[in-house]
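> Quick check, what structure comes out for this input:
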Amino acid sequence: MPIALSEEHRDLAESAAGWASRYAPGAEPTEFWKALTTQGWHSLHLPESAGGQGAGLLELAVVAEQFGRYLVPGPFLPTVTASAVLAVAGPSEGLTAFAAGATGAVVLDGLRAAKTADGWRIDGTSAPALGLAEAEIAVVRAQEVWFVLRPEPGQLVAVEAVDLTRSVARLRLENFLVPRENVVKVSSESAELALAVPAAAEAAGLCGWALDCAVDHVRTRVQFGRPIGSFQAVQHRAAGILLHRERATAAAWDAARAERHSRAQQALAAAQARHAALPAAVDASVSCVRLLGAIGFTWEHDAHRYWRRAVALSGSLGRFTARALGERDVPRDLTLASPDDCPELRRQVASVLDQADERLLADAGLAAPHYPKPYGLDAGPLEQAVIAEEFDRRGIPQPTTVIGEWVLPTLLTHGSPDQRERFVLPTLRGDLRWCQLFSEPGAGSDLASLRARATKVDGGWRISGQKVWTSLAHEAHWGVCLARTDPDAPRHRGISYFLVDLAADGVTVRPIRQATGRAEFNEVFLDDVFVPDRDLVGEPDSGWRLATTTLANERHNMGSTLAHGSSDRIRQLLRDDPALAGDPEALAALGRCVSRELTLATLGLRTALARLAGLDLGAEVSVQKVLSALAQQEGSRELIALLGPGSASAEDGHVLDHLGLPAVLFGGGTVEIQLNVIAQRVLGLPR
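Got it, this is the predicted structure:
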């Protein structure tokens, strides 16, 4: 998804893309800047009192993303970044000049400032600054103090630019006096946000171009007699570019929406934007070149121009490490609802929660509020957020039916009235527990090759076969089972979806001991088990379609939950080991973990808002599943690295947490299978 979610923002993105596609290619710099300012793209985010259009950072981000996709040249990004910093300080002569079309740049690092009776004296040579060579106004930071000045030609040191579409220069000042009125009074947090948003948004746009370019190429490039986009390795790399784009987009969007949040929230969102978005553009560009092959490494192809811009952009805000995220001990506010939303619903939920009874929660529709009535409340994303807040306010965990989270939606969609009556409310009340009898020794990720067979008999079916890797079957009352009912039909047909009573004759459950020493998985043997007709869900031979409903719910659930390698575990380790508490690498590891979790949480919020906006996400839920699995793998690995000698102790819960990691790497479809889904169903690459 692009940064734009609402209809208004999608219209703005379409307008920006249309304008950039017409004017950016082959643009002459002076005429292009005149056309850009005439259209007002440079002043979208500036207050009306200064001559701007009165929008904000989110609207600027929408435009900057599209301008990044079309490699809009010249001073646009340096100028809007400088004016965004200046806008935080309030009305000024410089802000009015920016709104009128003055070019600008931000100068960071390398300068020293000393306060004098007349103002400030600045000395030194700055780091290279994007757009400085053509900037009429420079917004300068020297030792955490911000200044606005108009650089003179003799103060500029030319630098050969990596980005072929923008100028770069250093600012050299010797005992340069800046009057007091040229000091910009802006908090460091707000300034960091103003710096981060345009850059992160452009990074998202660069990722978007890299994705489109790579996918278009691998769809049409033929090798070995078929499009290279049909090769799994190519599909996985293309899917990887999409993951980079999603990280960058989520971080840029969240930073832009933080404009009206507290300073602490702004600082966290800005740090995440720098850590997640800017490197993503470099990684996406490199992956694009690799998929293009040698042609992408030539001067004639545009790929290197985007790659060069991504590299120049990645360091344009100064050096940054994940430690900055690890040092910020504040959670990001990603609530969907405001305190004033749904007051009647809040009162209704409060009256039930204050009694805190599981059966009462189910009967009131609060065990699964998104379910249709009478099982839930038909709650949409906003109502679900309000209900979740009321649970959190009282410290009450929201109910979960575990495997039932994936089973019940299938019954609600495809089940008979009798099946819904017998199973939905009893499960929500906690009276029934479920397992999923899908995988077999020869049919794991390739589920369509399953061999369990169901034969029609009087009044029902006889099922025989072996299921494996069945989570919680030793505790379950019922299982949803896929079995082949027509052995002559194509692989994805002739499969039916049954409800199996695990207390029935012929069912044997044998726990499988895992690497952790625990036995949460099982193998289940079905030996001529009788299943009555009433427990066949849907029509015979239609089970594959039903199974995709179950699996889709499983992926969404797992994609939004971190079971392993969480930042909370790393924080606990830092609390338990004082020697680690101030260790820079430990704080950097924590910061990387926080960043991964912020990406997932932001994607979850964007998904909810996209649904509110009526957007169809389809197979894109697999994106969150993959990012979740990778986040848990990376976080768990870093946790083990921090343990040191403690990793040799089987008594350490952190080690057991790591050893349980494969459950999320395999469950609901392996990471590799999910990458196939992304490549084929989201990107449209050939099978």
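
> going forward, measure contacts and count neighbours with C-alpha atoms only.
Noted.

> What is the end-to-end distance of stretch 394-402?
End-to-end span of stretch 394-402 (Cα to Cα, to the nearest Å): 22 Å.

> buried residues in that stretch?
399, 401 (16 or more other Cα atoms under 10 Å).

> which residues sit against that stretch?
The contact list for stretch 394-402 (Cα atoms under 8 Å, 6 or more residues apart in numbering) reads 358, 367-368, 388, 391, 427-428, 430, 433-434.

> Pull up the gap between Ala196 and Val107, please.
14 Å.

> Kindly report the same for Glu405.
As judged by Cα to Cα, Glu405 and Val107 stand 52 Å apart.

> any idea how far the longest helix along the chain is from the chain center?
Longest helix of the chain, by residue count under DSSP state H: helix 188-220. Relative to its chain's centre, helix 188-220 lies at 14 Å (Cα atoms, centre = their mean, to the nearest Å).

> please give me the structure for this one as well, since I'd like to look at both together:
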Amino acid sequence: MTDLLITPEDDAFRKQIRDFAARELDPDTRAKVARGAPLSREDFLGWHLSLHAVGWVAPSWPTEHGGPGWTARQRMIADEEFFRQHCPPMPGFGLKMIGPILIRFGSADQQARFLPRILSGEDWWCQGFSEPGAGSDLASLRTRATRIDGGWIVSGSKTWTTYAQYANWIFCLVRTDPQVKKQQGISIMLIDMATPGVSRRPIRLMDGTEEVNEIFLDDVFVPDALVVGEVNMGWTYAKALLEHERLGIGGVGRSKHLLERVRGMARAAGLDDDHETRSRLAALEIDIIAVEATTLRLLAAAEAGRPLGAETSLLKIRGTEIQQALTELALDIAGQSALPAAESGCLEPPFENVAYQFLNWRKLSIYGGSNEIQRSILAAQVLGL
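Model (predicted):
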């Protein structure tokens, strides 16, 4: 597909990214990403360490905290090219979520303690936001922190906690004041997963994997030094965090990567001249270009210091709809080839993992605030309804 970023400077930067990925990415990891297979902790961490070695692991961080100083355009190019080269996407809980929140709201001690370890990969973070009774309506959370001398006792549970099986730290939204309006009594706390009272139980998904988990917090002590910013300001911090998360959920690089993979499937199935298949591919390409242009505008606005608001909800909705539509088209093209052959139990290339990816990506329109919630945000904040 045609790239929006075509200046000579952009081309030189793209070549630098492409050459690095070709040289540094482990071939086995590349092959897994190319065929849409589930990735291991070692796959993610190996690529993380390669990026860290050249200072590229946190593209959006300020240079004083270890970022590479890339522009919004360069970050977009790098994201797209890494996907094109079949690099694993970096789990964002440390690099894209709690890291930026600590940079913006954390204490100097928290920044000095945690930011270098996020960059180096020594700490793997997971996100403790959703609860059994508080998913997209996070303000209804019931995990409670009770004040004691020197800190807090936290009790409650979190669910849908992605990659918690790999994590050694979790950042949690907890209720620190039950007497005020629900959004005003919430704080963000940093919890060592090895703390007594923290336990984990995997959740088996319909794709057969266990990448999400339940987290249980039973009278867990959290010292005052691990409360982010001011007590009871967690909702404000979380909104800022979710704006950044939704900006990335647009997933232009990932969508372009999958679009090319689906085109390859169409050729393999003899459907590259089929009118319906070509029409669906063309419509999805147009949608990706539109999301790319919108993402670039919002990245530039964020770089200029303008706070992001409801616009990120639009990216979240359209980006995830496009990605799900691509998996649906892939499944339609593959047909019965997406299922294991009865005699061998093997999947037929290039259609292996098509069913897995289709099932796994049903989550895209749910996490980060469901698309229904995003539409409500747009209706209220943009249309005034």
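
> against structure 2, where does the following helix or strand past the longest helix of structure 1 fall?
Once helix 188-220 of structure 1 ends, the next helix or strand along the chain (criterion: DSSP states H and E) is strand 222-223. Aligned by TM-score structural alignment, strand 222-223 of structure 1 falls on no residue of structure 2.

> Can you name the element that comes right after strand 222-223 of structure 1?
Immediately after strand 222-223 of structure 1, counting by DSSP H and E, sits strand 226-227.

> Are we agreed that Pro100 of structure 2 is in a strand?
No: counting by DSSP: H, G, I helix; E, B strand; the rest coil, Pro100 of structure 2 falls outside a strand, being helix.

> Map it onto structure 1.
Here Pro100 of structure 2 is matched to Pro409 in structure 1, going by TM-score structural alignment.

> could you list every residue that touches its match?
Neighbouring residues of Pro409 of structure 1 by Cα under 8 Å, 6+ apart: 371, 549-550, 553.

> Same question for Met206 of structure 2.
Counting by Cα under 8 Å, 6+ apart, Met206 of structure 2 touches 359-360.

> What residue in structure 1 is paired with it?
Using TM-score structural alignment, the partner of Met206 of structure 2 in structure 1 is Ala515.

> where along the stretch 201-350 of structure 2 do the helices fall?
For the stretch 201-350 of structure 2, helices defined by DSSP state H, counting those that start in this stretch occupy the ranges 234-249, 252-268, 275-303, 311-334.

> which of the contacts of stretch 394-402 of structure 1 count as buried?
Using 16+ other Cα under 10 Å as the burial test, these include 358, 367-368, 388, 391, 427-428, 433-434 as buried.

> that's a strand at Trp152 of structure 2, yeah?
Yes: Trp152 of structure 2: assigned to a strand according to three-state DSSP.

> Now for it, how many residues are close by?
Using other Cα atoms under 10 Å as the criterion, Trp152 of structure 2 is surrounded by 21 other residues.

> what about it, distance to Thr146 of structure 2?
In terms of Cα to Cα, Trp152 of structure 2 sits 5 Å off from Thr146 of structure 2.

> before we move on, what about Ala302 of structure 2?
Distance from Ala302 of structure 2 to Thr146 of structure 2, by Cα to Cα: 36 Å.

> Closest to the centroid, which residue in structure 2?
What sits nearest the mean C-alpha location of structure 2, by Cα atoms, centre = their mean, is Gly92, with 5.0 Å.

> Look up how far Phe44 of structure 2 lies from that residue.
As judged by Cα to Cα, Gly92 of structure 2 and Phe44 of structure 2 stand 11 Å apart.

> For Asp274 of structure 2, what is the corresponding residue in structure 1?
Match for Asp274 of structure 2 (TM-score structural alignment): Asp583.

> typo on my end, it should be Pro116 of structure 2
Aligned counterpart of Pro116 of structure 2 in structure 1: Leu425 (TM-score structural alignment).

> What is the burial count for that match?
Neighbouring residues of Leu425 of structure 1 were enumerated by other Cα under 10 Å; the total is 21.

> How about the contacts made by it?
So Leu425 of structure 1 contacts 362-363, 375 (Cα under 8 Å, 6+ apart).

> what helix or strand does it sit in?
In the assignment (DSSP H and E), Leu425 of structure 1 maps to helix 417-428.

> That helix vs structure 2, average distance?
With mean Cα distance after the TM-score superposition for structure 1, helix 417-428 of structure 1 departs from structure 2 by a mean of 1.2 Å once superposed.

> next SSE after that helix?
Following helix 417-428 of structure 1 in sequence order, the next helix or strand is strand 434-437 (DSSP H and E).

> Distance of Ala454 of structure 1 relative to Phe498 of structure 1?
Here Ala454 of structure 1 is placed at a distance of 9 Å from Phe498 of structure 1 (Cα to Cα).

> Name the residues contacting each of these two.
Going by Cα under 8 Å, 6+ apart, residues that sit against Ala454 of structure 1 and also against Phe498 are Ala483.

> that older thread, now structure 2: which of the contacts of Pro409 of structure 1 match?
Checking the contacts of Pro409 of structure 1 against structure 2 (both residues aligned by TM-score structural alignment, their matches' Cα atoms under 8 Å), the contacts still present are 371, 550.

> and the aligned residue in structure 1 for Ser60 of structure 2, helix, strand or coil?
Aligned by TM-score structural alignment, Ser60 of structure 2 pairs with His370 of structure 1. Classification of His370 of structure 1 using three-state DSSP returns coil.

> distance of the counterpart of Asp224 of structure 2 in structure 1 from Val500 of structure 1?
Under the alignment (TM-score structural alignment), Asp224 of structure 2 pairs with Asp533 in structure 1. Asp533 of structure 1 sits 11 Å away from Val500 of structure 1, going by Cα to Cα.
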